[in-house]
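*Asks:* Give me a 3D structure for the following:
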Amino acid sequence: MLIPHPVLGLRDAREFTYLGDARLIDRPDSSAPDAEPAFYEYLYLRDNPAGAHRELWFHEHGDRSWLVVTRNTVTHEILSAEFARDIAFARKRSGL
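*Replies:* This next block holds a predicted model:
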């Protein structure tokens, strides 16, 4: 499987480490009143979709960047890849 790195172009998936659902970027607020159930859901409850799914990948054997890769879990087709930091910063700026 080839992952289209935003800067380096197509890279072999063996250069990366898969880390799971991209929702891990949205860590709950530990000081919120509902922190305990929010962290339970964050840590243990995961979707297992068939179709397009956003995933975190770490470019371990490359530039060590974190990517959010949108991949079809049925066909393994890679639909897009973006830097995770860009997504996280965009969410902070928009207040999400």
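
*Asks:* alpha carbons only for contacts and neighbour counts from here, please
*Replies:* Noted.

*Asks:* quick one: the helices in the protein?
*Replies:* Counting by DSSP state H, the chain has helices at residues 35-44, 84-94.

*Asks:* Provide a list of residues in contact with A84.
*Replies:* 25, 56, 66-68 (C-alpha atoms under 8 Å, 6 or more residues apart in numbering).

*Asks:* Just name the closest of these to F39, please.
*Replies:* Comparing the contacts of A84 against F39 with C-alpha to C-alpha places I25 closest, at 12.8 Å.

*Asks:* To check against the first, give me the structure of this:
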Amino acid sequence: MRLTCPLCGERDRREFYYQGAALERPEADDPAAWDSYVHLRENPAGRVRDWWFHEAGCGAWLIVERDTVTHEIYGVELAE
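*Replies:* You can find the predicted model right below:
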């Protein structure tokens, strides 16, 4: 699998470190939502958004939209 870093260009996946699903943080005053955010994860087959760190490159945090079945990459963007 190859990822295209917005700063470095196309690179092999081994330059990047997977950090998990790119989830939206819940509101600060919702304990039940925080419990789910911290402890519960789905393992979907198909299209997902993940955090990746360009460890062997520029050190940027990226959001990668990809398919977990086909390994197709739909997009890579710098994390805000």
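
*Asks:* thinking again about what came up before, dump the contacts of A84 of structure 1 into TSV; add distance to A81 of structure 1 and neighbour count as well.
*Replies:* Shown next, in TSV, are these (distance: C-alpha to C-alpha, whole Å; neighbours: other C-alpha atoms under 10 Å):
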residue	distance to A81 of structure 1	neighbour count
I25	15	14
L56	10	24
W66	10	18
L67	6	27
V68	6	24
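
*Asks:* Nearest spatial neighbour of the residue mapped onto R27 of structure 1 from structure 2, chain-adjacent residues omitted?
*Replies:* Here R27 of structure 1 is matched to R25 in structure 2, going by TM-score structural alignment. With C-alpha to C-alpha, 6 or more residues apart in numbering as the criterion, R25 of structure 2 has its nearest non-adjacent residue at 7.3 Å, and that residue is Y37.

*Asks:* What does the one you found correspond to in structure 1?
*Replies:* Mapped onto structure 1 by TM-score structural alignment, Y37 of structure 2 lines up with Y42.

*Asks:* how near is that match to L19 of structure 1?
*Replies:* Using C-alpha to C-alpha, to the nearest Å, one obtains 14 Å as the distance from Y42 of structure 1 to L19 of structure 1.
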